[in-house]
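Q: Sequence first, predicted model second:
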Amino acid sequence: MTVRRLTQTVRELKPFNQTEARSALSALKEMGAREAAIAAVLAEGGPLKDFLVGALSLSPYLKDIAAIRPQLLARALEEALEPQLEAALADARDCWQPRMDGVTPTEAEVMTALRDAKRQVSFLLALADLSGLLHARETTQWLTKLADAAVAAAMDHLLLASHHAGKLRLADPARPSDASGLIVLGMGKLGAGELNYSSDIDIVVFFDPDSGILPDPAEATEVYGRMMRRLIRILQERTGDGYVFRTDLRLRPDPGSTPLAVPVEAALIYYEGRGQNWERAAYIKARPMAGDLKAGEAFLREITPFVFRKYLDYAAIADIHSIKRQIHAHKGHGVIAVKGHDVKLGRGGIREIEFFAQTQQLIAGGRVPAIRERRTEAALAALAQSRWITPEIAAELTEAYWFLRDVEHRIQMVRDEQSHRLPETEAELKRIAYMLGFADTATFSARLEDVLRRVERRYARLFEQEAKLSAGEGNLVFTGQNDDPETLVTLSKLGFERPADMSRVIRTWHYGRYRATQSVEARERLTELMPELLSAFGASKRADEALLRFDGFLKALPAGIQLFSLLGNNPGLLSLLVMIMAAAPRLADIIAARPHVFDGMLDPGLMQEMPTRHYLSERLTTFLGGARHYEEVLDRLRIFTAEQRFLIGIRLLTGTISGVQAGRAFTDLADLVIEQALAAVLGEMAQAHGTYPGGRVAVLGMGKLGSYELTAGSDVDLILLYDYPEAVQESDGAKPLDAMRYFTRVTQRLIAALSAPTAEGIVFEVDLRLRPSGNKGPVATRINAFRRYQEEEAWTWEHMALTRARLVCGDESLMAEAGQVIADVLTRPRDRQKTAADVSDMRALIEQEKPPRDLWDFKLIPGGLIDIEFIAQYLRLVAPSGAAGQGDEAAVSMRGTEAALRRNAGGRLSPDDLETCVTALRLYTELSQIIRLCVEGAFDPKDAPAGLIERLCTAGDAPSLKLIEAEVKRLSKSVRSILQACLSQRSSPAAEE
């Protein structure tokens, strides 16, 4: 080993200024009063004295250390450099070991010993580096050795302490790390042996839970997690003695969701399935440096295929370059300017040289093992030797690398700060220039600019294209762990209010934490989509919410590559998906919870096919085909209903169908599903209890189901009717039931089939409150009881409800019989004034008990949907006897409120009043269908997504919601007047007939 002394020839250093020079000399004289070696140098004078004055004037940090510990400076002057460094490293490495008296050092003692070693090594290296005794290459190696010793000693201390505490059973307490299965890898500059003067250290910790040292392997994560927290404290907590190294564990797999120490098996699975190119680049420099070194080497052998692929991986270039673009996006890194320039991350800086080497190592390392070098200088030499680059390029970049490392060290030596940025002021820049031996800042600046531009040119030739958003409008970089500031600016310009939060969400996708983004191919497709996707989200009023809904959708997707490929090749489908996320929170929640409903959107004929009853029936028949069991049929019904209801909603959202058409489609879907559910229930009942000889069942739809006006969020109002021959007392199965129990059970099973929640959700919420006697009556009603109740006991409001009744499915003869009952009830003569009073009282009661929330509560506002429905129902009840025709199907159901108004308005509503009611009905229906589709609960225009507001304006044929509100106010006022006038009529020609 070469033995070098500070008293040898030293580089001339100009002092910072005369004031600082006098202060440094004064400090040296005070030290000389305590240390003879320092006094001797001052007395002798000459280059060494000038060097010390210059060094301490330029570095306040060195001056402070020397003043506090003058013996360090005295020893540096008296003894050879290398033996001092070796001794300090040995003291650090062995500080955990029991003393001669057998007492194990405490954690506080270990911390003090490590800080003493750090202080001594840092001081010696700074003086040797500034004097020219050491090259930057040697400085970085000594700093790395110090980090190795400190981390290894801390690990041994922690393992031994856990052994003594009974948490572990070490194989050999004298060598705690051996065979422990606890792996500490040095990453980045630590792994490469290239630490800078005030560097953080990047480490990754893995453990083998089956190494045999844990009494209970299941507690490994907790035990090692606590140990890592203590390790961080030992190394980086600032005490009266300073700190050792700031320690960063964020290079571990998926740091946002993994413990500080990761099981080896979990890490291997992660890197095999979800590892990213930037992680491959990081592992080029990875090195076992503490803990179980043999296990660490074995781990690196395991992940070699991940880091160095067998084929030439040119695809890695774009990803690695995105990391560099991410770095360049930071303020002050984008241009070459000496003042304020970041020599590590800025253009032409250290990171570009490292990436220049690492990218080519990733491309060819699988085929050319000789280039798998950790150190940058060695990697450049290996690339030249393997003819991937010319020797001239290797030499040029190597020279530039060490010059920039020298600059970096001087920046950090000033005040021991982890900084890579040159000062902004001329005075402070002069300090750096003098520390490097330059006569002035101009000479230094010229040399630095030349180096930076040479590096930039070499780097630019390797990376010729940069991925930009919309031909140069901004960066969209989501590689790595930290936010790219320029990308945050881009996101903000696109319309995102919390760009940092959104960036973190998007990086989650790139980490492959979701099943949909776990494959490399899926992430690549998603990356290609990103500019269009984010631009579309940004165009919405609430871009953040839209993106978060999309995140929920991705989280639930079982796989993503097919979807991402389709979106990439189908701009219309991408626009539709973004519209859902931006305009329809309710639909977005549905596809996030049940992504299979999105499958139907992949049908290229979706928008061309109208959701008619025939269309839905054919698809339901096909979907149920092959279902063998009752539960399977019900699950398929749930899946089909959710998907088709979603697809009807998509057509409504895009304007392919109107609100009235949507109501009809939702109702046709309900009819078909209820019919199939009833058939399945009757089949199941037959198996359990037999059939009921001569028994008949029919389902009567009420409310919006009866009038073909269901919305996306409607429940279904049902009455189950039945009948049977009086002579039959029970069903014919092995477990017979009497009629009441049999048909009650049919009803209960039908309700459960439709509304019981399962893994596939529910079909519909079912409401039976409109049956005879309401909640007090039996759930199933025999036809004669239904007739008797309607003719003798029903209130006016129940007959109003009956005007919307419609037979949905069941036995045809019973359906015809029930239809005749309804027709008879509705066409019988009734007291018009009493009916009008009852209707008026009913409306007043509703208004008292359920006041409208606001103007957008179209159902309950005065002059809203209830008023229009009451007008139609009232007109139907007081229509001349037989006007609709006995047995006429229209007498049984008005086929929608508009049809009922037009059919029964003659003589009681003027043509203008009729058209006012129809106009209001259509507007309310259109708006409420869209709102119920898009949002859950109350609609608040202030919080509504921009996409929804735009859709409502289109539906209302108005440029703004304010104009729609004005039209609603106008129409509702008119409708309320029409209702009041209608109910207050004393007589009319039609009424007298």
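A: Sure thing, it's come through.

Q: alpha carbons only for contacts and neighbour counts from here, please
A: Fine.

Q: tally of neighbours for R876?
A: Using other Cα atoms under 10 Å, R876 is surrounded by 24 other residues.

Q: cool, A966 as well?
A: 12.

Q: What strand or helix carries it?
A: Assigned by DSSP states H and E, A966 belongs to helix 961-984.

Q: can you give me the helices for the stretch 351-500 of the chain?
A: 376-385, 391-415, 426-435, 441-462, 485-494, 499-511 (DSSP state H, counting those that start in this stretch).

Q: With distance to A872 and mean neighbour count added, can I get the ones you listed in CSV?
A: Output for those, formatted as CSV (distance: least, Cα to Cα, whole Å; neighbours: other Cα atoms under 10 Å):
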stretch, distance to A872, mean neighbour count
helix 376-385, 84, 22
helix 391-415, 84, 21
helix 426-435, 86, 21
helix 441-462, 76, 16
helix 485-494, 50, 20
helix 499-511, 51, 19
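
Q: looking at these, which is closest to L669?
A: For L669, the closest of these is helix 499-511, at 36.5 Å, according to Cα to Cα.

Q: Mind checking what helix or strand follows that closest one in sequence?
A: helix 520-538.

Q: helices or strands up against that next one?
A: Other helices and strands packing on helix 520-538, by 3 or more Cα pairs under 8 Å, 6 or more residues apart in numbering; DSSP states H and E, are helix 485-494, helix 543-556, helix 561-569, helix 571-583.

Q: Adding distance to L770, write those helices out as TSV.
A: Formatted as TSV, the helices and strands packed on helix 520-538 follow (distance: least, Cα to Cα, whole Å):
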stretch	distance to L770
helix 485-494	52
helix 543-556	38
helix 561-569	45
helix 571-583	35
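
Q: looking at those helices, which is closest to R69?
A: helix 485-494 (42.4 Å).

Q: so the closest one versus helix 520-538, what angle?
A: Computed by axes from the mean of the first three to the mean of the last three Cα atoms, to 10 degrees, the angle separating helix 485-494 from helix 520-538 equals 40 degrees.

Q: quick one: helix 485-494 to chain centroid distance?
A: 18 Å (Cα atoms, centre = their mean, to the nearest Å).

Q: this is the other structure I want to compare:
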Amino acid sequence: MSGDGGEARPRVELKPLDRSNADRLLRELVEAAEAKEAVVAAMLGKRPDLARWLAAVFDLSPHLFNTARKQPAVLRAWLDGTADARLDQLENLALQVAFQPDASEASVMRELRQLKAESQFLVALRDLSGEADAEETVRRLSLFAEAAVSGAVDFLLRDAHRQNKLKLPDPDKPSEGSGLIVLGMGKLGGHELNFSSDIDLIVFFEPHAPAVPDPYEAADVFARITRRLVRILQDRTEHGYVFRTDLRLRPDPGSTPLAIPVEAALIYYEGRGQNWERAAMIKARPVAGDRAAGQRFLNELRPYVWRKHLDYAAIADVHSIKRQIHAHRGLGAIAVEGHNVKLGRGGIREIEFFVQTQQLIAGGRFPELRGKQTVPMLHELAARGWITPGAAEALAHDYWFLRRVEHAIQMVADEQSHSLPEDDAGVERIAHMLGFGSRDTFAERFQRTLGEVEHHYAELFETAPELSSGIGNLVFTGEGDDPDTLQTLSSLGFKRPGDIARIVRTWHFGRYKAVQSAEARERLTELTPALLRAFGATGRADETAVAFDAFLAGLPAGIQLFSLLQSNQSLLQLLVTTLSAAPRLAGIITRRPHVFDAMLDPALLNELPDRAYLAERLDAFMSGVRSHEEKLDRLRIFTAEQKFLIGMRLLAGVIDARRAGEHFSDLADLVIAFALDAVTDEFALRHGCVARGRVALLGMGKLGSRELTAGSDIDLILLYDHDHEALESDGAKGLAPAHYYARLTQRLIAALSAPTAEGVLYEIDLRLRPSGNKGPVAVPIDAFSRYQRSEAWTWEHMALTRARPVAGDASLCAQLDAEVVAIVASPRDTKKVRKDAAEMRRILLEEKPPRDLWDIKLAAGGLVDLEFIAQVGKLVGEATGEGRVSSTGLALSRLSPEFAPVDVREQLAEAFAFYNTLSQLTRLCLTEPLDPKDVPVGLMERLLGATHSPDRNHLEARLKETQQAVARHFRALIG
């Protein structure tokens, strides 16, 4: 067919799949033409050769047949040889829709749909006939799309002018000075649209443009115009649609309006823009609205897109635009049926990516490499020596062939599909549309093309190891999900891959402080495959990714951490283990990410947090703090950080359970002492002091035995002494001594346990004081002594075996310690002590039965049994060795042979160490009691490692056997 009015002469012979169906469709068309467009019917009758060729087209493409049957007039320009001129006319008509008399949104929508249908139909016939090559086809499709967008925008601008929302300088040239910038992206920007393509647009505006009467209302006005533009273009009516329209390439589409101020956009791109967005901007061009303003914007953006110097991290991130490039070599044949021509191996995207990565890397220095079209840039790359002329020629040839295949797929039913049909018959249809005689001849050419593209693609990227995570496709660019990436995430163990992909895209959009800089995002991009692999290995991949996301959201900065995690596999594993195995610790670092800062110290895991180390750190941390409230807040921060770090050392295996208990207890001692001093000083400002007043805090329970866990409460008794002649304190608001120390104790409890923005220091329990909750909260030391010597129950003396002074006046602490030792050493009725202890254990089992085997504390034969054995042994004088012992483990190891034979004593001490290990780790990691049906994989692995157990079954069997043995020894030793 010629474009100058000559007759149509198809250069490509097409063969229908079903000749009889083709003939039937032709008859139906002729009947429709006779009824609606007699001239077309007559033309078909005069040219049987053309009619037969059209019959083949209609058999192969139901979409083209339906268009011709509904509007036979669309055939006229093709039949009389004026299709090329008619296409020019259709573009001009689209540009002029805004200027029709009485133009309305409905009329614009109708006219653009009718023009699009005819234009698309003529482009298809010229393509199938061979009159237009693939390059001309994509150009024509793009020109009409640009005209349609421009015409719709002009209408909307004129309509806003009529409503006084805008004041256009010249309504006959509505776009000029309007301040509305519509950029065509992707294939529209590059004049490379496919037959059923979406169009990608980004809309910006200049708030101070001549047409904008009120800059403060501009955002709302232009957002409304953009929303209407999308409706005009993509809403389906009885006339079809114009173009599906995608606005998701705009900056941070999840949280930005449809139209964005130019200044805000520039700030985003320069501060938070990602390399895939730089790649997208290669093809950007103004297609509608104020084109001069659009070009000014692109000029401003040029340094962002085209960097003079690109560091290696940025290059790696450029590569990560399609993270796994599938540099396949010898990995089997490429399928034909179902193959995705755009995204599949050897497909169109690989050629485009091949070009764009080289453009981003070299375009900053060589302006000639900044073109928007794929094939011209292939030849420019060859001219500059970036690729060989042979590669450029081959890829250009392959590109246009694959574009023709893509068009044929979409011409069948006007669907935005890029995949060949799944069946032989469907592929046969595509083969015929492209002029091949059979499915096999097409398949041979198709596979050869894909193989050639794949070869050049692999050669380009085979020296880029950053691209391959070894686990599959990981593409998190743009706004949509990459199907291969979702499959990779599923294979890694993620149950909700779509949610995880969305989370990772959030990182790339720089919505968190830690990833707002380009360098931070590039580092995180490089780290992402290792992170995802590590998350998947936990067995709780989704929960771990969500926990890491929460951690990331709170980080003030990220570059240092990401770099360290990338270079330090053990630290990465420790972080992931914490997030997956230790919900308690994960909660701390997500609420207070600053506690993780200390983990960045490479010497951390080599330092033991003993009392001297912690005291030094506390002094340094509290130096310069003056106000009481600031002291307490700083103390909470310090305590949370140090508890976390002790826990991390335990989790990493740097310290064992015994040392962890000692370190947690040393920390508590120091913090309680500091809090007591702070509260005492503050209290004295108002109430003064009691003459010769002294205070001592007696640590009970696990604090007293130096066996605290990460989640332990603190058992305390506050004891005091003073001049017995003193009637009240000497402050402005004096208080009687008993009232004074009771109020002081309440202030101390509030300081330690009141919840604040910085959390709680410790939960405090005072129930072990004389008379329990019925007695005063502060106890005179002489009253304490009298009570313990004459009124205390056996269980209270048992509790006293673990007591030790932890803070307060040194002389009173020494007096108290001597008194505790004396009380514990007092002679007792051994039978009564054993009987009372056995009865107490029985009551405890009835009132607090164990949940299951893993209730290590309360289970029969559990920790309580061991504590009772140790306490009874000390009370009845059956302990050996010198010096005072409050530790349960040490007390068990010192039981006399008369009380417990050597082998029994060793078994008890070993059982305590075993229980202590399990207890320390589970209390460290979990906020709720351990559920044996839902133990985090990372925690179970740590429990197995710490107890030298080969597997879970072995660990549970050992736990059960240990409990049975301890229960047996308890009956033998206590009764």
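A: That came in fine, so what should we check first? Remember, it's a predicted structure, so these values are computed and weren't measured experimentally.

Q: closest to Q518 of structure 1 out of the helices and strands packed on helix 520-538 of structure 1?
A: helix 561-569 (9.6 Å).

Q: Return the mean post-superposition distance for that closest one against structure 2.
A: Compared with structure 2 after the fit, helix 561-569 of structure 1 shows a mean deviation of 2.5 Å (mean Cα distance after the TM-score superposition for structure 1).

Q: Could you do stretch 444-462 of structure 1 as well?
A: Mean for stretch 444-462 of structure 1 is 4.8 Å (mean Cα distance after the TM-score superposition for structure 1).

Q: Next: stretch 635-648 of structure 1.
A: So stretch 635-648 of structure 1 averages 2.5 Å relative to structure 2 (mean Cα distance after the TM-score superposition for structure 1).

Q: can you tell me what part of structure 2 that stretch aligns to?
A: Stretch 635-648 of structure 1 corresponds to residues 633-646 in structure 2, going by TM-score structural alignment.

Q: what sits up against stretch 359-368 of structure 1?
A: For stretch 359-368 of structure 1, the surrounding residues in contact (Cα atoms under 8 Å, 6 or more residues apart in numbering) are 280-281, 305, 307-314, 316-317, 320, 371-372, 388.

Q: Kindly report the same for stretch 537-545 of structure 2.
A: By Cα under 8 Å, 6+ apart, the list of residues contacting stretch 537-545 of structure 2 from outside reads 492-496, 500, 532, 535, 576-577, 579-581, 936-938.

Q: cutoff 7 Å now
A: Defining contact as Cα atoms under 7 Å, 6 or more residues apart in numbering, one finds that stretch 537-545 of structure 2 is touched by 493-496, 535, 579-580, 937-938.

Q: Quick one: the helices in the stretch 801-950 of structure 1, in order.
A: 812-827, 832-849, 865-877, 889-892, 897-904, 911-934, 946-955.

Q: Could you identify which of those is most buried?
A: Across those, the average number of neighbours (mean count of other Cα atoms under 10 Å) peaks for helix 865-877, which reaches a mean of 24.

Q: can you pull the contacts of L979 of structure 1?
A: 867, 871.

Q: Quick one: map E936 of structure 1 onto structure 2.
A: Taking TM-score structural alignment for the superposition, E936 of structure 1 sits opposite T927 in structure 2.

Q: just M601 of structure 1 next, same as before
A: Aligning on TM-score structural alignment places M601 of structure 1 opposite M599 in structure 2.

Q: Pull up the gap between the closest residue to its match other than its chain neighbours and D597 of structure 2, please.
A: Distance criterion Cα to Cα, 6 or more residues apart in numbering; nearest residue to M599 of structure 2, sequence neighbours excluded, is L645 at 7.7 Å. Using Cα to Cα, to the nearest Å, one obtains 10 Å as the distance from L645 of structure 2 to D597 of structure 2.

Q: more crowded one of the two?
A: Between L645 of structure 2 and D597, counted using other Cα under 10 Å, the more crowded position is L645 (20 against 13).

Q: mind checking how far the helix or strand where that one lies is from the chain centre?
A: In the assignment (DSSP H and E), L645 of structure 2 maps to helix 628-652. Distance of helix 628-652 of structure 2 from the chain centroid (Cα atoms, centre = their mean) equals 27 Å.

Q: List the contacts of that helix.
A: Contacts with helix 628-652 of structure 2, where a contact means Cα under 7 Å, 6+ apart, come from 574, 585, 595, 605, 622, 625, 655-656, 660, 664, 678, 682, 710, 751, 758-761, 924.

Q: From those, keep the buried residues only.
A: If you count burial by 16 or more other Cα atoms under 10 Å, the buried members of the contacts of helix 628-652 of structure 2 come out as 574, 585, 595, 605, 622, 655-656, 660, 664, 678, 682, 710, 751, 759-761, 924.

Q: Inside helices: which ones of those?
A: In this view, these that belong to helices under DSSP state H are 574, 585, 622, 660, 664, 678, 682, 751, 924.

Q: ok, the closest residue to H208 of structure 2 other than its chain neighbours - how many residues close by?
A: Using Cα to Cα, 6+ apart and skipping the chain neighbours, the partner closest in space to H208 of structure 2 is P215 (5.9 Å). Neighbours of P215 of structure 2 under the rule other Cα under 10 Å: 14.

Q: is it true that P215 of structure 2 touches P207?
A: Yes. Between P215 of structure 2 and P207 a contact is recorded at 4.8 Å, counting by Cα atoms under 7 Å.
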